[in-house]
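Chemist: Whatever this is, show me its structure:
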Amino acid sequence: MHGFADAPDDWTKEALRELEANQDNGRVGQQLVSETPLVRVWMINLEPGERLPFHRHVLNYFWTALLPGRARSRYGDGSVRLYEYERGETLHLHFPGGSSMAHDLTNIGDTPIAFVTVEFLDSPNRPLGL
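Modeler: So this is what the prediction gives:
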């Protein structure tokens, strides 16, 4: 994942309202494809211009890019970042008790992007509802 410098301010009133309304949104992907007592496995497939709404990560997890592409995320701390993903690229994220991350994801490229995300249910934080 190659992060670019902070993107221009992309915060609209609608985006701020959506972020506020989704503080407890635990749907970190488009489709929950598997859940066991240990993990939740999500798929994300975004066509150019499509967007995954704001959601909050509280569980330790990793994602793997299934396709290369470009995306933008707006974060709950107000930052906006642009990313370029390579096929097979993987990132592991950890959230100690009481910590979390809220963001959205928009495909800003010319080709589809896709990810698999695996959340670990035995993380320090309790899972958010779906």
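Chemist: all contacts plus neighbour counts: C-alpha atoms, from now on.
Modeler: Noted.
Chemist: Could you look up the SS state of the residue in the chain sticking out farthest from the centre?
Modeler: Distance from the C-alpha centroid of the chain, by CA atoms, centre = their mean, peaks at P37 (21.7 Å). Under DSSP: H, G, I helix; E, B strand; the rest coil, P37 falls in the coil class.
Chemist: Now show me the structure for the sequence below, then we'll compare the two:
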Amino acid sequence: MSDEQPTTNVGTDILFENDVVRVWRMRLAPGESSELHRHLHDHVFVYANPSVMEAEVSGEDERIRQPSDEGFTFYREVGRDGLLPHRLTNVGTTESTHYIVELLGPSRSDEPQPPVHNGRLIPGHETNW
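Modeler: The predicted structure is shown next:
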């Protein structure tokens, strides 16, 4: 990745925010990428439609492929310092929409934890995470 500075905007627009949660929508057309961003808060993702996304993580060579079916949901504890900056790209053939619910305040974990998900991946698509 370039010298681009990451943002904390983890979605394309904010739908709701109070002292406890912030709810984002991330909408990407086929071939479109998100801003380089970081997650500083534990969060839940929910995919509204089947989507094939790839994540490019700063400092890592391999891209993470995530073929998510409608209703794919995962929870992630980001740790005290948050996650590494990354960018999502819609590598599918249809628009992708998912929602991110950030749990504001300190993470429940000192170190980032692997995501816990409901397993709703698109059958027949490979994933590498």
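Chemist: so what number do they get for TM-score?
Modeler: Taking TM-score structural alignment, normalised by the length of the second structure as the basis, the two superposed chains have a TM-score of 0.76; 107 aligned residues with a CA RMSD of 1.6 Å.
Chemist: quick one on the thing from earlier: counterpart of the residue farthest from the centre of the first structure in the second structure?
Modeler: Matched across to the second structure, P37 of the first structure falls on D19, judged by TM-score structural alignment.
Chemist: Can you give me the distance of the residue nearest to G71 of the second structure when sequence neighbours are not counted to E62 of the second structure?
Modeler: Taking CA to CA, 6 or more residues apart in numbering, and ignoring the residues beside it in sequence, G71 of the second structure has Y47 as its nearest neighbour in space, at 5.2 Å. Distance of Y47 of the second structure to E62 of the second structure, computed by CA to CA, to the nearest Å: 23 Å.
Chemist: Settle it for me: which of these two has more neighbours?
Modeler: Y47 (21 against 11; other CA atoms under 10 Å).
Chemist: what do we get in the first structure for the more buried one?
Modeler: Aligned partner of Y47 of the second structure by TM-score structural alignment: A65.
Chemist: can you tell me how far that match sits from L19 of the first structure?
Modeler: Taken as CA to CA, the span from A65 of the first structure to L19 of the first structure is 24 Å.
Chemist: Secondary structure class of the residue most central in space within the second structure, three-state.
Modeler: Centroid-nearest residue in the second structure: F45, 6.7 Å away (criterion: CA atoms, centre = their mean). The three-state label given to F45 of the second structure by three-state DSSP is strand.
Chemist: In this structure it contacts G71, no?
Modeler: No: using CA atoms under 8 Å, F45 of the second structure is not in contact with G71, being 9.4 Å away.
Chemist: quick one, strands of the first structure?
Modeler: Shown for the first structure, the strands assigned by DSSP state E span residues 2-3, 31-35, 39-46, 51-57, 61-65, 69-74, 80-85, 90-93, 101-107, 113-120.
Chemist: List of residues touching the second one?
Modeler: The set of residues external to strand 31-35 of the first structure that reach it, using CA atoms under 8 Å, 6 or more residues apart in numbering, is R40, V41, W42, M43, I44.
Chemist: mind listing what the third one touches?
Modeler: For W42 of the first structure, the contacting residues are V28, G29, Q30, Q31, L32, V33, S34, V116, T117, V118, taking CA under 8 Å, 6+ apart as the criterion.
Chemist: ok, the closest residue to it other than its chain neighbours - how many residues close by?
Modeler: Distances taken as CA to CA, 6+ apart place L32 nearest to W42 of the first structure, at 4.5 Å, with adjacent residues excluded. The number of residues packed near L32 of the first structure is 17, by other CA under 10 Å.
Chemist: Against V58 of the first structure, how distant is L32 of the first structure?
Modeler: Distance from L32 of the first structure to V58 of the first structure, by CA to CA: 16 Å.
Chemist: Kindly report the same for T36 of the first structure.
Modeler: Going from T36 of the first structure to V58 of the first structure by CA to CA gives 17 Å.
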